[in-house]
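[1] Take this sequence and fold it.
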Amino acid sequence: GMGGTTGNMSPSITAAHKIPTIGTQSWWLRENKLPTDDSHPLFSEYDIIIVGAGMTGTSCAYHLAKMMEAEQMKPKKVLVVEARQHVSCGATGRNGGHLWPRSKSELGDEEYFNFQEHCVRILRDKIKDIEEECEWAETGAVNVARFQDEIDDWDDFYDVSSDGVEMWNQQGIKKRIPQINEDNAIGGVFYKNCGQFYPQKFVHSLFNEAKDKVKFLFMTTVDSVEKNDSDFTLHVTQHANNEFHTGALTTKTLIHCTNAYVKNLPDYIQDSIIPFRGQVIITKPTDEKFGLIPHSLAFNDGFEYLIHRQKDRRIVFGGMRWVSESKEEHTIDDSDKHPEISEKLLENLCEWFPEANIEIETDWSGIMANTVDSKPIVGQLDSQNELIGVAFCGNGMPKSYGVGESLAHLAVNPLSREIPSCLKPDRFKGGTEGGGKRD
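    Purely as a prediction, here's the structure:
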């Protein structure tokens, strides 16, 4: 079952339905406090309810607030329901701090690639507004090879001109990343438009801009969703001071932004998603003579990933889930971590950077979601007034802000945005009709 919650379970909620409201302590979230004004009635009617306040849901709320401000839409009652204590407490506040868009070859679909480019463009525009606050640094990123067969695969895989990448040999890597263990690093693929940032601070900024126009209800789980003729009823439980309060919220439009948490979605969506747990360590600041590692890095085909924070010289390093027998798949419990993975992360980091004198400051875990075809699920569900943006397949930062923006526009006008067909939910429908049960 799921650990990590406090207080008594109310009998109507099974352990399997619990999201741990308190996860492992992520360094990015160390200053998080529960917002004070959280006294919204648990029985009320809304025009739009967004479930989930990570990058996707908070972006959606922010774009709706912006449209109301600009009078591009009639004022509507909008509510965001979030299981945890604040925005950005899931994967957005637990990741590696990367903005690393995928190349055209990796996405394998022109329409999807163009959509990602749109998402990255508007995200970068917003980052520019709050660059200092969210600690953005453009660094470029390198996929580092340790074995010749990785390089052989890349030669077949990348189209250097259309992917906009550069191929580096062993000398090239050594010249550009002087700290790296040169025996281990035999080549690399360099991506230009990548960087590092502080996702939680970015999302907090969106929250602060949205909260006058949009209500946020924290520490509140959606236990079930009932689909009525023209609206939805959400049965919710608010967890406050070790007490449980249940309620029912109705909404004309429902937007799911829950990434890996899919129990309230139709069976055909649930069946297509594989949640998995990632683990991350952050080091104490490295000493000045070591210098800054100039680029974001990935090793082992992206299974390990690193930034060296320019602001405080801490290294953030994640991955190594293959150490675990289950590869950390099929779990949504981030209140727990796998001690061997953190040990292996430290060991691996020291192999790549033997001079670094590394000490772990802390470690944590976070939940991601893959799909059976390795693409997110975005768009209309079974009707125009039910929308979804979930399952970002471990690369949510380049895409989820833009998905939130698209969902906000679709909620106001169903014809305002064209979602790539390879991302739409109905690709998983197969022979089944209708939404299936949701319990």
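
[2] From now on I want contacts and neighbour counts done on CA atoms only, so please keep to that.
    Fine.

[3] in whichever helix in the chain runs longest, what counts as buried?
    Counting residues, the longest helix in the chain under DSSP state H turns out to be helix 110-129. Within helix 110-129, the residues scored as buried using 16 or more other C-alpha atoms under 10 Å are Glu111, Tyr112, Phe113, Phe115, Gln116, Glu117, His118, Cys119, Val120, Leu123, Ile127.

[4] Is there a neighbour count for the closest residue to Glu138 other than its chain neighbours? I'd like the number.
    Excluding the flanking residues, the one nearest Glu138 by C-alpha to C-alpha, 6 or more residues apart in numbering is Gly195, at 4.2 Å. The number of residues packed near Gly195 is 20, by other C-alpha atoms under 10 Å.

[5] Then the one 5 residues further on?
    Neighbour count for Gln200, taken as other C-alpha under 10 Å: 25.

[6] what helix or strand is it on?
    helix 199-210 (DSSP states H and E).

[7] buried set for that helix?
    Buried-residue list, helix 199-210, by 16+ other C-alpha under 10 Å: Pro199, Gln200, Lys201, Phe202, Val203, His204, Ser205, Leu206, Phe207, Glu209, Ala210.

[8] will you turn those residues into a markdown table that also has distance to Val222?
    Output for the buried residues of helix 199-210, formatted as a markdown table (distance: C-alpha to C-alpha, whole Å):
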| residue | distance to Val222 |
| --- | --- |
| Pro199 | 25 |
| Gln200 | 23 |
| Lys201 | 26 |
| Phe202 | 25 |
| Val203 | 22 |
| His204 | 22 |
| Ser205 | 25 |
| Leu206 | 23 |
| Phe207 | 20 |
| Glu209 | 25 |
| Ala210 | 22 |
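
[9] Another sequence for comparison is provided below:
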Amino acid sequence: MPTSSATALTNLTKSLPISSPFAGPLTKWHMQIVSFARTHNPNIILFNSMIKGYSLSGPFEKSLHLFSLLRSRGVRPNEYTFTPLLKSSSGLCDCKLGQCVHAEIIRIGFERFGSIRIGIVEFYVTCERMEDARKMFDEMSYRDVVVWNLMIRGFCETGDVDMGLCLFRQMSERSVVSWNSMISCLAKSGRDSEALEIFGEMRDQGFELDEATVVIVLPVCARLGAVDVGQWIHSYLGSRGPLRNVISVGNSLVDFYCKCGKLEVAQRIFNEMPRKSVVSWNVMISGLAFNGEGEVGVELFEEMMNKAMSPNDATYVGILACCAHAGLVEKGRELFASMAAKHQIQPKLEHYGCMVDLLGRSGCVREAHGLIRNMPMKPNAALWGALLSACQEGRWDEVEKVRVLMKEKCVKKAPGQSMIE
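    Reported below is the predicted structural model:
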């Protein structure tokens, strides 16, 4: 490669902004920055340490500026210099910069190092340049599980799940991360049955489940109605105390049992959780709404407030759904008003949807219509459809008006579509 790659890289780094070194109390990393600044002639080990530090904690452009400083002082980079530079290029979403780093790696003959090759693959995967990533991957004489996982993730995240699955099948050695990644990609692509099959293979091959496995697989079980598999996971967790007590694991179990209609089991798990996050409360409240126990959901929300837990957007979607299912119109109005007044949460489409559902179910069609007309954002098909459904249930004189409004706004209700999503 011509030496112009180094010049191009230097020119690009000069155009990057220089951020403030740090703010707030000194940490070990900040002390390292100060120590480096006081060193008159830092060697390559010190430069590499600083470049890596900025690539991990940011600001990413700092690591590129340090590389320019390194070159200007005549310090020769080594095999540990470039992987952090590639990571910083990814962090900056600057593909051109990363390509210049790659060109410099080739120029000085460092492409032969395995760690650098993995860094190049990771950079191209992050930039969604899968052809370039595949080219580097195919040229590697030895591919460890890390680079296989990177390629699988890259293909799946760019929409080529079949290629990701093909690579997964070619792996001679897999880690738990490999299994989790493949199951997650299939689930996100709506291929739940295949995801559960892969999980079955994971079990058969004796791999231990971790937090990510549980959080990924339980929603798949709920969607497929695979109660036996979900219960097996629950039983598996019973002999693994530390994992069982992880908040996200508890949340996933509660959500699974709620969606499978096993409300008593969900409530027991929720009550036994040693620690709860706002997500824990949200999952239980939404689960109660899902199972038609709106009044119990309102009671749980009040308990949450008494424990000084701060609600979020999702909390209000759940509690307003509880009010809709229980027909608690006044309570729903009160809670909707309290979102901004008490908790500085601005209502979104989902919250308006819950209120339209609540008012429509209770026969307050004109109020629901007024809410839609006065909302600060453009209503979607689900909102108009919910209003139309309310009209059809008992206010036939309003149906035609709503249909005309929907036609004027070019809104179509998809057949069989849920009105509150």
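
[10] TM-score of the superposed pair?
    After superposition, the two chains reach a TM-score of 0.19 (TM-score structural alignment, normalised by the length of the second structure), with 141 aligned residues with a C-alpha RMSD of 7.6 Å.

[11] Show me which of the buried residues of helix 199-210 of the first structure is closest to Thr362 of the first structure.
    Gln200 (17.1 Å; C-alpha to C-alpha).

[12] Next one: the closest one from His409 of the first structure, what distance?
    As judged by C-alpha to C-alpha, to the nearest Å, Gln200 of the first structure and His409 of the first structure stand 24 Å apart.

[13] dump the residue contacts of Ile122 of the first structure.
    By C-alpha atoms under 8 Å, 6 or more residues apart in numbering, Ile122 of the first structure lies in contact with Gly402.

[14] what's the burial count for the nearest residue to Val236 of the first structure once chain neighbours are set aside?
    Excluding the flanking residues, the one nearest Val236 of the first structure by C-alpha to C-alpha, 6+ apart is Val222, at 4.5 Å. As a burial measure, Val222 of the first structure scores 24 neighbours (other C-alpha under 10 Å).

[15] ok so Val222 of the first structure is a helix residue?
    No - looking at Val222 of the first structure with DSSP: H, G, I helix; E, B strand; the rest coil, it is strand, so not inside a helix.

[16] List the buried residues of the one helix or strand Arg373 of the second structure maps to.
    Taking DSSP H and E as the criterion, Arg373 of the second structure maps to helix 365-374. Neighbour-count burial for helix 365-374 of the second structure flags Val365, Ala368, His369, Leu371, Ile372 (criterion: 16+ other C-alpha under 10 Å).

[17] same question, stretch 212-220 of the second structure
    Within stretch 212-220 of the second structure, the residues scored as buried using 16+ other C-alpha under 10 Å are Thr213, Val214, Val215, Ile216, Val217, Leu218, Pro219, Val220.

[18] thought Ser44 of the first structure was touching Lys252?
    No - using C-alpha atoms under 8 Å, Ser44 of the first structure is not in contact with Lys252; the gap is 11.9 Å.

[19] And those two? Which one has more around it.
    Lys252 (16 against 12).

[20] you'd agree the more buried one is in a helix?
    No - Lys252 of the first structure: not assigned to a helix; according to three-state DSSP it is strand.

[21] Run a quick neighbour tally on Val165 of the first structure.
    18.

[22] Now it. Nearest residue, chain neighbours left out?
    Tyr191 (5.1 Å).

[23] Please report the distance of that neighbour from Asn143 of the first structure.
    Distance from Tyr191 of the first structure to Asn143 of the first structure, by C-alpha to C-alpha: 8 Å.

[24] His245 of the first structure now?
    Taken as C-alpha to C-alpha, the span from His245 of the first structure to Asn143 of the first structure is 48 Å.

[25] Who has more neighbours out of those two?
    Asn143 (20 against 12).

[26] doesn't the more buried one fall inside a strand?
    Yes - according to three-state DSSP, Asn143 of the first structure belongs to a strand.

[27] all strands for the stretch 251-400 of the second structure, in order.
    Along the stretch 251-400 of the second structure, no segments are classed as strands by DSSP state E, counting those that start in this stretch.

[28] Show me the helices in it, by range?
    263-272, 278-290, 294-306, 313-326, 329-343, 349-361, 365-374, 381-394, 396-408 (DSSP state H, counting those that start in this stretch).
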